[in-house]
Structures are given as C-alpha cells and as structure tokens.
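In: dropping a prediction and its sequence here:
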Amino acid sequence: MDFVLNEDQEALESSVRRFLMTEMTPELIRELWHTPTGRSDALWQMIAAQGLTAVSVPETHDGLGLGEVEWSLLAQTYGYFAGPEPLLDTALVAVGLLDGLPASEARDALLRDIAAGSARVAIAHPVNPYVADAHVAQVLLAGRDGELHWLTPHACRLNALESVDPSRRLFELDWTPCAATRVASRETAAPLLAGALDRGAFAVAAQLLGLTQRVLDVAIDYSAQRKQFGKPIGSYQALKHLLADVAIRYEFARPVVYRAACAIADNDPQRALYVSHAKLAATAAAQLAARHAMQVHGAIGYTWELDLQIFMKRIWALANSWGDTTFHKARVAAALIEDRAPMGPARTFELES
C-alpha cells in the first residue's frame, strides 16, 4: 500500500492550514460558545471560499471531485484547530449519502448548495443517539427503521442537549417518518447508511489524529516554558517519557487512518474493518494525549483559562461519535473471527491484486 501523498494534495493541506491558523483561533472558538447557535455564518463562508465544502462534491455539481485520501489530510488539519463547524458531516458524509441517491432536482440543487457553502446538512444515523448541528442545517438526512429520510427543519422538533464540549451542539429529533420524507427504502438505504457510518467514523478518526498532535504540541510548549528548580520541566526524564509515549502512539495510528481512507475510496470489501481499526487507534492516541498533557500541566491544566480544555473536551466528545470503542471493537472482531479476514504474518508479503 502506497501512502505517499502527491504535491497537489500536500499543497491543498498547506493552504488550508494557513487559513485555519489565521481564522480558527481559540479566541474565536471561545466567543462562539456564548452565541445562540455556536456557529458563524461568516466563518462558514470563508471555509467555502477555500473550497473545503466542495471537496467531495462531483465536478458535475460544481465541486472538486476529490475523495477520502484528500480528506485524510484535511480532516486532520481541521481537527488540529478544533474546527466547530459541521464541515465533515456536510462536505464528506452528507455528500456521500446524496451521491448514492438517484438524481433529482432537489438532490442536485443541494449538492450545488453544499459546494457553494449555502447549505449545511445534519446526519441522524442510527449509530449516533443524538444529532449534531441540527439547529443550523438546511436539510437533515435521517435513518429510521432501515430507511433514509430527507427532512426540512420545520418537519421535526429539536430538543437541545448539553455536551461536554461547548462547541458541539447536540439535539434529539422528534419527527414522524412518512412516504413524503422517505428517499430510500430499506434495501436501497442499507449500503448508503453503511457508507455514511464508515465515512463518519473515518472523519472522526482523522480529526482525533489532528487533536492528538495539537495537544502534544501544547504540552511540549508548556514543558519548555514552565520552570521548576531553575530548569524547564521538559528537561526531566519522566515528562519526556510521557510525551514520547504520545508521539509513538500517534505515529502508529496515522498510517492506520490513511489505510482506512484508501479502503473507503476503493470500496474495499474489508472497509468496515479498516475504518473501525482507524477509529480505535486514533481514539486511543487522542485519549492518551489528553491524559498526559493534563499531567504535564498539573493543576493549572484544569482551569478554564487555558486553551488546553478546548482540545481535550473535543477529544472526549468525538471519542463516542460515530460509534464508541465497544462498537468498533465488535466490528473488528466480527471481521477477523467470523469472516476469517486474510490477515496476519502469513499474509504480510502477499502482493495486492
């Protein structure tokens, strides 16, 4: 498997990183916590102007026609800056769902609106008990009893819920399915919902990778500045070990996430296995990073004033999004044990067809 990224992919990621470094600041995130929606239409338009909302939209619908491999970089970068907007749910997961539906005037118009940045889409998937960003969505795509439904905001009632992360706005949906809202029957919806689950879990895994790197960078910076007994605390061996453990876990998780991106892009038969592996590896790395960063900071790490809380809370929130650890361990076990997947030392050097 070749994980080498080309110059165009790296240039796109570098451009997005420069934009987010300037616009997606911790100060802005804190400001949005105190707004009614927690979202910024101006920021969303700037994100669209960078082409991020159009990444996965087909070129026939004014998009860039790119795929999950590009998102493996972009989602990491978005996670690094703790982007609060529903970019991945709209521009990756929703676009994948819409692309699988039969062409229609409403579907084609929505794809163009997503590419242009004039529409956000919320996803109500059976694996997620609550729906993120339903309050700012122009359309909600909801799975119910194996079917896929297309809802408009006035077709359902939103019950707001508290989240550990102030940037995540979660809701329970109160709605009644009917023939008018149904866009895919059980048979047609099954592969669409399965694809949405894999894209959603992959998007979370990539964001968790970015958050791991951000928390590690914050801890390294603090350990270099904070002094004890006249020396930076980062010079002590115990702290070096904590940070090295995180760096190692991150490096082991990164190729796993890239493999999941390739599996989705190629519609690999073992896609679910690779995606769940990526979600587990990225979650473990991010949670370890959060624990060790808190240990490096000591008691001050618990205070509201430090930006560390922004990234830690996002890690805690995303860890159970699009399937928790138990769910993904079960998927891995099912793939390895029941399907007898061709994995292990005996298969290491087999050439791929």
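Out: Arrived safely, thanks for sending. Numbering: from 1, shown residues only.
In: drop to CA atoms for contacts and neighbour counts, all remaining ones
Out: Noted.
In: and whichever helix in the chain runs longest, how far from the chain's centre?
Out: Counting residues, the longest helix in the chain under DSSP state H turns out to be helix 186-225. Offset of helix 186-225 from its chain centre (CA atoms, centre = their mean, to the nearest Å): 4 Å.
In: just confirm residue 72 is within a strand.
Out: No - under DSSP: H, G, I helix; E, B strand; the rest coil, residue 72 falls outside any strand and is assigned helix.
In: so it makes contact with residue 257?
Out: Yes - using CA atoms under 8 Å, residue 72 is in contact with residue 257, at 7.2 Å.
In: structure two is appended below for comparative analysis:
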Amino acid sequence: MNFTFTEDQLMFHDSVKSFLTNEVTPERIRELWESDTGRSSELWGQLAELGLTAMTVPEAFGGLGMNELDFVLLAEECGYTALPEALVETVMVAVPLISSLGDEQAEFKESWLSRIATGEARVAVGHPDNPLVPDAHVADLLLLANGDEVHALSQGQVQLTENPSVDPSRKLFTVEWTPSTETLISGAGIADGTAGKQLWQDALDRGALAVAAQQLGLARKMVDLSVDYTFERKQFGKPIGSFQAVKHLMSNVAVQIEFAKSPLYKAAYSVAYGLNSRAKDVSHARLVTTDAAMLGAKNGIQSHGAMGYTWEVDLQIFMKRAWALASSYGTQGFHKQRIKQFILADEAQLGAGSTFA
C-alpha cells in the first residue's frame, strides 16, 4: 500500500507554501491587526487567483472538485504562517456543508458555490458547538444553526457583537438573529428530519480536521522560530541552542510533530472518502496535533526566556493562534471522550490486524 502524497499534491503544496511564506509575513499580520476588519480583500483575491477557494467546490459549480486529502497539506501551511483569512474553514467546512445540501437547494448551491470558487463571496459558519462565529463581519453568507436546522442569512438579517480573542487575528462574533422558514435550508421539514443533524455532524468532523492541520503547522513554526532564536542568542560565548537542555525542549516538540503527521493524514483520508472510522480518526488527529502545538508554545516561550512573552517577538503570533484554536470544533476533553467510546466499545477493532486490514 502506498501512503504517500502524489507528485501533483506535493508540487501544489510547494507553490502555495512559497506564496504564503512571501505574502503572509508577521509584518503583514501586524498591519492587519490595525485595520478596520483585520482582513485583506487583496490577499483574499490572491488566494482565489491561485484556485484555493475553488479546491473543494464541485466541478459542476466551477470548482476544482478536490477533497480534504488534497487540501490538508495546504491547511498545514496556512497554520504555519498563521494566515488571518478564513480560507481553511471556507474550503474544509463551508463548501462541503453547502455541497451536501439536498437537491431541493440546487439553485442555492449553484448561486453560492460558483461565487465562492471565484472569491466573490465569503462564508461564515456558526456551528452549534462553537458559541462564537469567526469572520461573521466580512461574510456575505452566514450558515447558522437552530437546533439541528441549518439556516442561511445575509449581513442585513443579523446583529453582530464582537468578542475579543487572545489572538488579535481571530475575529469572533456573537450573532443575534431570528429563525424563520425563509432562512431554513436544511433540517426539520426539509427532506427527512435528520438531514440537518447529519450536516452539522459532518461539519464538526471537517472543522476539527481543519483545526488539526493548522495546529500541526503552528507547532512546526514555533519550533523553527525557537531554533532560529537559540542559534542567534549567545550565553557564555556560545549559542544557547548548543546547550543540551535547550535542545531537549525543541526535540521533544519535534518528536510529537512527527508522530502527529500520520494521524492527521489518516484523518484527512477518512473524511475525504467517508470511512466509518472518520469520527475516531479526526479526534485522534485533533488531540495529537493540539498537544504538539501546546507543547510548542510552552517550550518556545521557555527557549526565548522572558522575551517569549513580549509583543515585539513573533512567537506570540503563533502561540496565541494555537491557544485560540484549542477549543474550536470541540475541546480536548470532547475529543478524548470520542476516542474513549471507540476504544472501550465491546466490538472495538483494535491492533495492527484491524488497522491494516
């Protein structure tokens, strides 16, 4: 069995990585913190020109028709650069949610998916497990939950209240709105009554996968920043990175990163191809990548010393993003509970024989 990414996937990853490294710099992120919306129409347009907003949009609606496995490496790089734009959630959550709507919503799907593919429309998703809605202030379409129902609203139909985040790049809002039959697009009264519930469950798995990919990228970035700093910072006439105790701090994170890669990529495969193990695989990836990011933040601060806490040091950009994402699309406790239910189930298929069957 071949578990590696294809040559096309790796080439696309390299080109996107190069773009993000050059365009999404810490300096640009800090500039966006001072802007009115914290978002850049120019940057969003560049992402659309690269075809990133169209990746998971079906070809019938002007997209590239790709899946989560094609995008997971790119989502990781979005985390590595702490991309402020909501590209990852758009591609991995919003677009699949709209695409999964029933045939009775064909006109709605045609209208919005084609505009998302070209970058003309932004979408914000208010999942039932997330009390605050990210990027609601710049969204042309808001997908919100009322119980198991899915509702679609415009900016004029909602009232937004911004909630400060530990991460200045993360724009979170409380959304006040009134459910109605006009805004209902899936759930009670449409198709079967479980349609909306399944849509939100799928969105949870995809959202948790999106968080996991970004957390892995953030962990890598914090290791790289810390290694660079400890190479330049000297004590007793030597770079502090040459001291064994400092090396151990970063090597411990590097080990967790390596062990987190396989669960992440397995989860992306499970979501892309609808495996029965999807929920367990996603929770596994979410747990190990978030653990790696949390340790990366902790050890990164320790490697920087008191400088690690300061506003001027770039490390704080990435550790704050990791902290902010840690409770998005399920807390660590929630995902541990899902793993527990799988492991302790009477019919649990455990061991190498089940894994590679």
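Out: In hand now; what should we look at? Predicted, not measured: the structure shown is a model, and the values here were computed from it.
In: still on that earlier bit, tell me, what's touching residue 72 and residue 257 of the first structure both at once?
Out: Overlap of the contact sets of residue 72 of the first structure and residue 257 (by CA atoms under 8 Å, 6 or more residues apart in numbering) consists of residue 206.
In: tell me which of the two has more neighbours.
Out: Comparing residue 72 of the first structure with residue 257 by other CA atoms under 10 Å, the one with more neighbours is residue 257, at 29 against 24.
In: what's the closest non-adjacent residue to the residue mapped onto that one from the second structure?
Out: Using TM-score structural alignment, the partner of residue 257 of the first structure in the second structure is residue 264. Spatially, and ignoring its direct neighbours in sequence, residue 264 of the second structure is nearest to residue 285 (4.7 Å; CA to CA, 6 or more residues apart in numbering).
In: so what's the match of residue 257 of the first structure up against?
Out: Per CA under 8 Å, 6+ apart, neighbours of residue 264 of the second structure: 209, 212-213, 281-282, 284-286, 289.
In: next, it: secondary structure please.
Out: helix.
In: what's the answer for residue 313 of the second structure, then?
Out: Classified using three-state DSSP, residue 313 of the second structure is coil.
In: map it onto the first structure.
Out: Checking TM-score structural alignment: residue 313 of the second structure goes with residue 306.
In: try residue 203 of the second structure
Out: Using TM-score structural alignment, residue 203 of the second structure lines up with residue 196 in the first structure.
In: contacts only, for that match.
Out: Residue 196 of the first structure touches 93-94, 96-97, counting by CA under 8 Å, 6+ apart.
In: cool, and residue 242 of the first structure?
Out: residue 292.
In: quick check: closest non-adjacent residue to residue 343 of the second structure.
Out: residue 350 (7.5 Å).
In: for the counterpart of residue 255 of the second structure in the first structure, give its distance to residue 117 of the first structure.
Out: For residue 255 of the second structure, the aligned position in the first structure is residue 248, judged by TM-score structural alignment. In this view, residue 248 of the first structure and residue 117 of the first structure are 38 Å apart by CA to CA, to the nearest Å.
In: show me which of those two is the more surrounded one.
Out: residue 117 (22 against 11).
In: wait, that one touches residue 44, no?
Out: Yes - using CA under 8 Å, residue 117 of the first structure makes contact with residue 44 at a distance of 6.9 Å.
In: what are the boundaries of the strands in the first structure?
Out: 121-124, 131-132, 139-144, 147-151, 157-161, 170-174, 182-184, 227-228, 231-232 (DSSP state E).
In: save these as CSV, and put in distance to residue 86 of the first structure and mean neighbour count too.
Out: As requested, the strands of the first structure are exported to CSV (distance: least, CA to CA, whole Å; neighbours: other CA atoms under 10 Å):
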stretch, distance to residue 86 of the first structure, mean neighbour count
strand 121-124, 8, 24
strand 131-132, 8, 24
strand 139-144, 12, 22
strand 147-151, 17, 21
strand 157-161, 16, 14
strand 170-174, 12, 18
strand 182-184, 23, 18
strand 227-228, 39, 12
strand 231-232, 39, 13
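In: need those in TSV (columns: distance to residue 61 of the first structure).
Out: Shown next, in TSV, are those (distance: least, CA to CA, whole Å):
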stretch	distance to residue 61 of the first structure
strand 121-124	16
strand 131-132	26
strand 139-144	18
strand 147-151	19
strand 157-161	31
strand 170-174	30
strand 182-184	20
strand 227-228	56
strand 231-232	54
